[in-house]
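K.L.:
following is a predicted model, sequence given first.
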Amino acid sequence: RNLITVASPVDMHQSGLTGKFLSVVYKPAQSISSMLNVSLLDMPAKMFHVPGWVSSVAFKLTNPIGSVINSYEKFLNLWDREYLEESLTMSKWFDDMVDYPGETIKDMAVHMMINNRIASGAMRIGQAKAQFNKIACSILAFAGESDNIVSVKAAHKILDIVSSTDKEFCIAPGGHAGVFAGASAPAHTWALSADWLVERSDKR
């Protein structure tokens, strides 16, 4: 009945420098793949496996200053148990990220990043084909104000490819993870989501 997306990378070619690079290499990559009859999808999945610690380091490098500030704020709030519980929970999530399976990364690299299939409105997943214009439910989409991974434009694209008439877009404080798990998330992303859902829930 209702759908909420949070910092979802719908248009990968609109995400900062990485997006510009992907949009530039898209056509050459297609030509080379066609001429040589090769594809990244033919390569062994183990070559694309990303260990959890690599993801953890990559996330932290997107905002190195923020990591330092976060440690400093913990020191300043040693007396605040609630603050420390929230902050340490978030830190643990960043420190103990799970591995990304190679097959998943391979599909993401080809279909989502290089070919930008979601932004085109349809993407094949296994033997099935997802067609986003068949989505007609109420939709609320969020983007992170300082997200270095998924830009505001990339997240906003979801509203262009669905058939929904009741749709809303919000920019929330924080980076890619901060939008849903940062200190401001409860008062922004989740409070707005709760109010939005209440208005669209069955009152019976």
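P.N.:
Structure's in. What do you need? Every value quoted in this text rests on a predicted model; they were computed, and no experiment measured them.
K.L.:
contacts, neighbours, all on C-alpha from now
P.N.:
Noted.
K.L.:
show me what counts as buried in the longest helix belonging to the chain.
P.N.:
Of all segments of type helix in the chain, defined using DSSP state H, the longest is helix 16-36. For helix 16-36, burial by neighbour count (16 or more other CA atoms under 10 Å) applies to 16, 18-19, 22-23, 26, 29.
K.L.:
show me what the very next helix or strand once past that helix is packed against.
P.N.:
The helix or strand immediately downstream of helix 16-36 is helix 52-61, counting by DSSP states H and E. Contacting helix 52-61 under the criterion 3 or more CA pairs under 8 Å, 6 or more residues apart in numbering; DSSP states H and E are the following elements: helix 81-95.
K.L.:
run through who's touching the helix it packs on.
P.N.:
Surrounding helix 81-95, the residues in contact under the criterion CA atoms under 8 Å, 6 or more residues apart in numbering are 53, 56, 59-60, 74, 77-78, 181-183.
K.L.:
tell me the angle of that helix relative to helix 52-61?
P.N.:
Per axes from the mean of the first three to the mean of the last three CA atoms, to 10 degrees, the angle that helix 81-95 makes with helix 52-61 is 120 degrees.
K.L.:
ok now the helix or strand just after helix 81-95, how far from the chain's centre?
P.N.:
Taking DSSP H and E as the definition, the helix or strand that follows helix 81-95 towards the C-terminus is helix 102-107. Relative to the chain's own centre, helix 102-107 is displaced by 16 Å; criterion: CA atoms, centre = their mean, to the nearest Å.
K.L.:
how about stretch 110-118?
P.N.:
Stretch 110-118 has its average C-alpha position 14 Å from the chain's average C-alpha position, going by CA atoms, centre = their mean.
K.L.:
how about stretch 147-154?
P.N.:
8 Å.
K.L.:
contacts for it, please.
P.N.:
By CA under 8 Å, 6+ apart, the list of residues contacting stretch 147-154 from outside reads 7-16, 62, 143-145, 171, 174-176.
K.L.:
again, 7 Å this time
P.N.:
For stretch 147-154, the external contacting residues (CA atoms under 7 Å, 6 or more residues apart in numbering) are 7-12, 14-16, 62, 143-144, 174-176.
K.L.:
and those residues, which of them are in helices?
P.N.:
Filtering the contacts of stretch 147-154 for helices - DSSP H - leaves residue 16.
K.L.:
now the contacts of stretch 147-154: which count as buried?
P.N.:
Applying 16+ other CA under 10 Å to the contacts of stretch 147-154, the neighbour count classes 7-12, 14-16, 143-144, 174-176 as buried.
K.L.:
adding distance to residue 118, write the contacts of helix 81-95 out as TSV.
P.N.:
Below are the contacts of helix 81-95 laid out as TSV (distance: CA to CA, whole Å):
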residue	distance to residue 118
53	28
56	26
59	23
60	27
74	39
77	43
78	44
181	25
182	27
183	30
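K.L.:
got another one to weigh against that:
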Amino acid sequence: MLTDTLQQVVYKRTRPWRHRLDNGRARLFDAQQLSQAEQTPYETLFDDGLVKLRYYPPLTESAIPLSDGTVVPVSQTTQRTPLVLVAPLAVNMLIYDLFPQRSLVRYLRARGFELYMVDWGRPGRHHNHLSLSSYFADYLPKLLVQVRQHSGEQKLSLHGWSFGGLFSLCYAALGNDPDINNLVLIGAPTDYHRNGALGGQYRALSRRAKWIRKRTGLRIHDVPADLLRSPGWVNSLAFKLTNPIGSLQGYWSLMKNLHDRDFVASHATNGAFLDDMVAYPGGVIQDIIRYLWTDNVVAHGQLPMEGTDGHLNQVTANVLNITGANDPIVTPECSQAMKPLIRSKDKTFVTIDGGHMGILGSAAAQKQSWGRIAEWLIERD
């Protein structure tokens, strides 16, 4: 009897620690089951084995909750101009649909937009020939044909975050598509040499690269693309190192909150994005080093490719540019450098709270920019 009582006491006293251990084990070994990401249904309209085009059909709910507790009624009116989300490279698509109450695709669909998304996929080593222009000058025109055929509409709006914003801007600058009505550019780089601390590093690299080029004739494109591929784990590490203290604080918070299953699930959901980034093809790295870091061509209105008459002065679409006050990857100064280069008569530049990821999918972005984006587009529909 005494033994049974002692066992009961020990069991009761150790329950919190066993609960923490179970949550820790689930976070380490079963994170996919904990993740709340990507719950919004979609259809795949195009898939060539690498690149995919998604379509998000109308929601079945009458309203959706947001992370701050507010409820957004699902619009019964469909906006006339379809909206295409152009993702950046190196990321998986979870960021657009991270939590049920903090899902950009779910929110935009609720506001009545016919919604499409470009998923650039997971390039392998056999994709190292792909360059920056492969995405905005080759793939994107074909995908927008698919969007127009599916939607029955000619005029489109593009929403691009990070490199997706650069691709959207460069596509419009090619001057071949007058039916791009609106560009929503989130953390989209323009002037890499005016980019805070990173800008100083790019300027130093540019001086060295130009010195080598002048004296030896050697260019980065002379280096085999296969040697320059940047694996997904490297990109994940580089992203986290832009805010190392924040990354460490995230893991420390996890340790302190292992008793809270909801917190652990939230950490696993964020980790599903941050810990599973995608490779950059070697050809893309060649272009980044030459066109963006060394020659900084976009800051001069030029496009990061050879043999084109495209120029930022051919951009006439309405532009909404959103930057993050605490973004070390694309600073407001870097992105807003496009302002004098584009010919758009209707252009709005806004800076909100947050870093590079936060300005797209955080609670602050949901509060400060999602509604603004929707209203801005609806006013121009």
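P.N.:
Here it is on my side, so go on. Keep in mind that what you see is a predicted model, and the values were worked out from it rather than measured.
K.L.:
what does residue 223 of the second structure align to in the first structure?
P.N.:
Residue 223 of the second structure maps onto residue 43 in the first structure, with residues paired by TM-score structural alignment.
K.L.:
ok, so of the buried ones among the contacts of stretch 147-154 of the first structure, who is nearest residue 97 of the first structure?
P.N.:
Lowest distance from residue 97 of the first structure to these (CA to CA) belongs to residue 176, with 14.5 Å.
K.L.:
residues near the residue lying closest to the closest one once chain neighbours are set aside, how many?
P.N.:
The shortest distance from residue 176 of the first structure to any residue that is not its chain neighbour, by CA to CA, 6 or more residues apart in numbering, is 4.8 Å, and that residue is residue 147. For residue 147 of the first structure, the number of neighbouring residues by other CA atoms under 10 Å comes to 22.
K.L.:
could you look up the SS state of residue 147 of the first structure?
P.N.:
Using DSSP: H, G, I helix; E, B strand; the rest coil, the structure places residue 147 of the first structure in coil.
K.L.:
measure the counterpart of it in the second structure to residue 248 of the second structure for me?
P.N.:
With the correspondence set by TM-score structural alignment, residue 147 of the first structure lines up against residue 327 in the second structure. As judged by CA to CA, to the nearest Å, residue 327 of the second structure and residue 248 of the second structure stand 18 Å apart.
K.L.:
same question, residue 219 of the second structure
P.N.:
For residue 219 of the second structure, the distance to residue 248 of the second structure (CA to CA) stands at 38 Å.
K.L.:
same question, residue 168 of the second structure
P.N.:
Residue 168 of the second structure is 34 Å from residue 248 of the second structure, where distance means CA to CA.
K.L.:
have a look at the two and say which one is more surrounded.
P.N.:
A side-by-side neighbour count of residue 168 of the second structure and residue 248, using other CA under 10 Å, places residue 168 first with 28 against 12.
K.L.:
which SSE is the aligned residue in the second structure for residue 185 of the first structure in?
P.N.:
In the second structure, the residue paired with residue 185 of the first structure is residue 365, using TM-score structural alignment. Here residue 365 of the second structure sits within helix 363-365, counting by DSSP H and E.
K.L.:
after that helix comes which helix or strand?
P.N.:
Beyond helix 363-365 of the second structure toward the C-terminal end (DSSP H and E), the next one is helix 371-379.
K.L.:
may I see the buried residues of that following helix?
P.N.:
By neighbour count, and taking 16+ other CA under 10 Å as the criterion, the buried residues in helix 371-379 of the second structure are 373, 376-377.
K.L.:
for stretch 43-59 of the first structure, same thing?
P.N.:
Neighbour-count burial for stretch 43-59 of the first structure, with 16+ other CA under 10 Å as criterion, is recorded at 45, 48-50, 52, 55-56, 59.
K.L.:
which two among those residues are spaced furthest apart?
P.N.:
Farthest apart among the buried residues of stretch 43-59 of the first structure - using CA to CA - are 45 and 59, which lie 22.5 Å from each other.
K.L.:
and the strands in the stretch 51-200 of the second structure, which stretches?
P.N.:
With DSSP state E, counting those that start in this stretch as the definition, the stretch 51-200 of the second structure shows strands at residue ranges 52-56, 63-65, 71-73, 83-86, 97-99, 102-103, 115-119, 156-161, 180-186.
K.L.:
the fifth one corresponds to what range in the first structure?
P.N.:
Translated: strand 97-99 of the second structure. Aligned by TM-score structural alignment, strand 97-99 of the second structure corresponds to no residues of the first structure.
K.L.:
again with the first one
P.N.:
Strand 52-56 of the second structure lines up with nothing in the first structure when matched by TM-score structural alignment.
K.L.:
relative to strand 115-119, how tilted is that strand?
P.N.:
On the basis of the same axes, to 10 degrees, strand 52-56 of the second structure is oriented at 160 degrees to strand 115-119.
K.L.:
go on, the last one?
P.N.:
With the same axes, to 10 degrees as the criterion, the two stretches strand 180-186 of the second structure and strand 115-119 enclose an angle of 60 degrees.
K.L.:
now do strand 180-186 of the second structure against helix 371-379, angle only.
P.N.:
170 degrees.
K.L.:
look up how far residue 116 of the first structure lies from residue 21 of the first structure.
P.N.:
Applying CA to CA, the value for residue 21 of the first structure to residue 116 of the first structure is 12 Å.
K.L.:
before we move on, back to that, give me the buried subset of the contacts of helix 81-95 of the first structure.
P.N.:
Buried residues within the contacts of helix 81-95 of the first structure, counting neighbours by 16+ other CA under 10 Å: 56, 59, 181-183.
K.L.:
dump these into a markdown table; add distance to residue 84 of the first structure as well.
P.N.:
Converted to a markdown table, these look like this (distance: CA to CA, whole Å):
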| residue | distance to residue 84 of the first structure |
| --- | --- |
| 56 | 20 |
| 59 | 21 |
| 181 | 14 |
| 182 | 13 |
| 183 | 11 |
